[in-house]
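1. Whatever this is, show me its structure:
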Amino acid sequence: MAFEMALIRRAAAVEVLLRRLLDDRALSGEIARPDRLMAAMRHGVLNGGKRLRPFLVMESAALFSADGEAALRVAAALECVHCYSLIHDDLPAMDDDDLRRGQPTVHKAFDEATAILAGDALLTLAFDIIADEATMLPAERRAALVLALARAAGAGGMVGGQKLDLEAEQAPPDEAGIIRLQAMKTGALIRFACEAGALVAGAPAEDRERLAEFGSAIGLAFQLADDLLDLTADAGQMGKATGKDAAAGKATLVALHGANWARSQLHGLVDQAHELLAPYGEQAALLKEAATFVATRNN
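-> As a prediction, this is how the structure comes out:
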């Protein structure tokens, strides 16, 4: 219950900031913000969602009593990157989905070109948010955050994972290949979310690496749970089409080893995540609950 309330509270704070950042009014240095583009960006971002990644940023920062407003802005930046990835992932050239969080996907609500541009603009907005002096951190910390997010989101992270996922439709990977794909496509941004708290706080490298490892563990758990839900949940429960991966014969660890194996792995990943947080004691209680939630969620 404490975790659920904290997740709602953090999500509400991020929502307020995102609404402000996605206002139609041009910022200093901008010429204009086209109405239809901004509407598409808002549709892609302000349409619900658990805001788990922002929660992880803010809670990992709280371990070190980091500046809450700076952590909130980094959390909002990460959510912009995540939502951009969903907009592009839903396109006909990618996963070709019509529903996202129970609503028409951006290319369905608007058009493909606008959806592509909305995703592009959200990605650049993320770096704008972190680099801005309003994110009241020393310049070297903001630079470190920009670098870490760029690498998590780029060819060696989320985008590269999406490319591997597309290639897997033609040449299914082995187990090691699936793990690499998922660590990049899904895990990289979750790893960044956890690592970012240490970066915001200027915490020692040891803490940064520990939280990154925690993020890697729950990132893999998140994808395993997602693959299980793709088999067992319905579209109403998930807010998007289900069963598509199985119908397409897509290689997943669940398809390779079965649901019972996946559930066993989830337990092991949660235990691993909890062990990584042991040095932080009760301060990490909500992060531990987040790890359990990731593995046991039903949507």
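
2. Going by C-alpha atoms from here, please, whenever you check contacts or count neighbours.
-> Fine.

3. residues of stretch 259-269 that come out buried?
-> 259, 262-263, 265-266, 269 (16 or more other CA atoms under 10 Å).

4. count of neighbours near the closest residue to residue 89 other than its chain neighbours?
-> Among residues not flanking residue 89 along the chain, residue 95 sits closest, at 5.8 Å (CA to CA, 6 or more residues apart in numbering). Counted with other CA atoms under 10 Å, the neighbours of residue 95 add up to 16.

5. want to put them side by side, so please do this one too:
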Amino acid sequence: MTSIDVVAPPRHVLERTRAAVEPVLRAALAELPDETREVVERGLARQDFSTAALVLLAAEAFGDADVAPVAVAMEFAHLHEQLHADLMARAGVWAEFGADRVVSAADALLSLAFARLTKPGVMILNVALMSVVDGYVQEIGMDDETADMSQHLGVAAAKHSSLTAAACELGALAAGASASQAGHLRQFGDDIGLARKHVDDVLAPHDDRRTLAVVAASSANITVDGGRRWCEQQAALLLARAQNHLRQCGARAQAAAELGGLAREVTTARCEPVLPSQPTGRSSTLPVA
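-> Down below sits the predicted model:
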């Protein structure tokens, strides 16, 4: 059993990820026309690169393979989904560049992603993307007045867990993990994706009727604050389940610690109150030039 008690600083993990994928990322972007690249670069500026980090850490958990191309592919796939979310919401890059340029950029991202994966990897990513599409289709056809909690959770899982699960599975497989080990990592990513969705909805505006917090409040006849507390509890349970899969997969200790730290950082840690910085005893005033 692998210990995951020692947690590396997640910010360091994300910075290391950006440095590792930068050469592959820049080479890929150079393939794009200027107008398309502008949209993609604007979208990438919003990404925290946690999807790419999951690929790298999942690979480090089992070997020393160079998986930067896979990490970039999954980051592109994640951005593809985000651009379509902007299109659906008529917000974000849609407001800046318009639908035609955003659609072209999203299509280009898929082409770049698939070109950096092996055939088995393409199949895994394709299944994940089909799940995302299915989630959107379910959501479009869902009646807010009659849909129950299980339907909303099904949509959330389809849209928000599939790519994180695929990222973890692809990283593990690329480094030589067994099918069983990769399966545990896939379940880890699946749980983290859904936990992150719960936290996103805790932090979302009160007037968004399709957030899990508002749906929970309506279903249980409680306040929206009560719904948010329920979402926080669910995120904590999902994180605990994810950590259990991490313990069972036989990963290297350091990579497992970093995966556990990153999982917490992108989920439950975002609900914790921000503590004021402690005084150091030194003046923070900068000298005037």
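
6. Confirm that the residue nearest to residue 89 of structure 1 sits in a helix.
-> No - under DSSP: H, G, I helix; E, B strand; the rest coil, residue 95 of structure 1 sits outside any helix and is assigned coil.

7. Show me what it aligns to in structure 2.
-> In structure 2, the residue paired with residue 95 of structure 1 according to TM-score structural alignment is residue 89.

8. quick one on the thing from earlier: assess the claim that the residue nearest to residue 89 of structure 1 and residue 87 are in contact.
-> No - contact status for residue 95 of structure 1 versus residue 87: not in contact, 10.3 Å apart, counting by CA atoms under 8 Å.

9. Just give me the match in structure 1 for residue 12 of structure 2.
-> Applying TM-score structural alignment, one finds that residue 12 of structure 2 aligns to residue 5 in structure 1.

10. Its match - how many residues pack around it?
-> So residue 5 of structure 1, with other CA under 10 Å, has 10 neighbours.

11. So which bits of stretch 179-187 of structure 2 are buried?
-> Buried residues in stretch 179-187 of structure 2, counted by 16+ other CA under 10 Å: 181-187.

12. What distance do you get for the residue opposite residue 185 of structure 1 in structure 2 once aligned to residue 113 of structure 2?
-> If you follow residue 185 of structure 1 across to structure 2 using TM-score structural alignment, you land on residue 159. Computed as CA to CA, to the nearest Å, the residue 159 of structure 2 to residue 113 of structure 2 distance reads 18 Å.

13. what does residue 58 of structure 2 give?
-> Distance, residue 58 of structure 2 to residue 113 of structure 2, by CA to CA: 18 Å.

14. Those two: which has the busier surroundings?
-> Taking neighbours as other CA under 10 Å, residue 58 of structure 2 and residue 113 compare with residue 58 leading, 33 against 23.

15. so which strand or helix has that one?
-> Assigned by DSSP states H and E, residue 58 of structure 2 belongs to helix 50-60.

16. Who are the contact partners of residue 279 of structure 1?
-> For residue 279 of structure 1, the contact set (CA atoms under 8 Å, 6 or more residues apart in numbering) is empty.

17. Tally up the residues packed near residue 48 of structure 2, please.
-> Residues lying near residue 48 of structure 2 (other CA under 10 Å) number 16.

18. what do we get in structure 1 for it?
-> Correspondence of residue 48 of structure 2 to structure 1, assessed by TM-score structural alignment: residue 50.

19. List the buried residues of stretch 141-157 of structure 2.
-> 152-153, 155-157.

20. For structure 1, which segments are assigned as strands?
-> Remark: strands assigned in structure 1 by DSSP state E are 99-100, 103-104.

21. Go through those and name the closest to residue 131 of structure 1.
-> Residue 131 of structure 1 lies closest, by CA to CA, to one member of those: strand 99-100, at 29.7 Å.

22. And residue 184 of structure 2, what's its match in structure 1?
-> In structure 1, the residue paired with residue 184 of structure 2 is residue 210, using TM-score structural alignment.

23. Please apply the same query to residue 140 of structure 2.
-> Under the alignment (TM-score structural alignment), residue 140 of structure 2 maps onto residue 166 of structure 1.

24. circling back to that earlier point, mean shift between the helix holding residue 58 of structure 2 and structure 1?
-> Helix 50-60 of structure 2: mean distance to aligned residues in structure 1 after superposition is 0.5 Å, counting by mean CA distance after the TM-score superposition for structure 1.

25. what does that helix contact?
-> Helix 50-60 of structure 2 has contacts (CA under 8 Å, 6+ apart) with 13-14, 17, 65, 67-68, 70-72, 74-75, 78, 163-164, 167-175, 185, 252, 255-256, 258-259, 262.

26. Let's see that with 6 Å instead.
-> 17, 71, 75, 167-168, 171-172, 175, 255 (CA atoms under 6 Å, 6 or more residues apart in numbering).

27. Would you check which pair of these lies furthest apart?
-> Farthest apart among the contacts of helix 50-60 of structure 2 by CA to CA are 75 and 255. That separation is 19.6 Å.

28. Mind checking which of those two has more residues around it?
-> residue 75 (29 against 20).

29. what do we get in structure 1 for that one?
-> Under the alignment (TM-score structural alignment), residue 75 of structure 2 maps onto residue 79 of structure 1.

30. now its match: how far from residue 51 of structure 1?
-> Noted for residue 79 of structure 1: a distance of 7 Å to residue 51 of structure 1, by CA to CA.

31. What distance do you get for residue 188 of structure 2 to residue 202 of structure 2?
-> Distance, residue 188 of structure 2 to residue 202 of structure 2, by CA to CA: 21 Å.

32. So for the two, which sits in the more crowded spot?
-> The neighbour comparison of residue 188 of structure 2 against residue 202 (other CA under 10 Å) goes to residue 188, with 30 against 25.

33. Was I right to think that one contacts residue 240?
-> No - when contacts are counted by CA atoms under 6 Å, residue 188 of structure 2 is not listed as touching residue 240 (9.7 Å).

34. residues in contact with residue 275 of structure 1?
-> Residue 275 of structure 1 neighbours (CA under 6 Å, 6+ apart): none.

35. That one maps to what in structure 2?
-> Per TM-score structural alignment, residue 275 of structure 1 is aligned with residue 244.

36. Quick check: the gap between its match and residue 256 of structure 2.
-> Distance, residue 244 of structure 2 to residue 256 of structure 2, using CA to CA: 11 Å.
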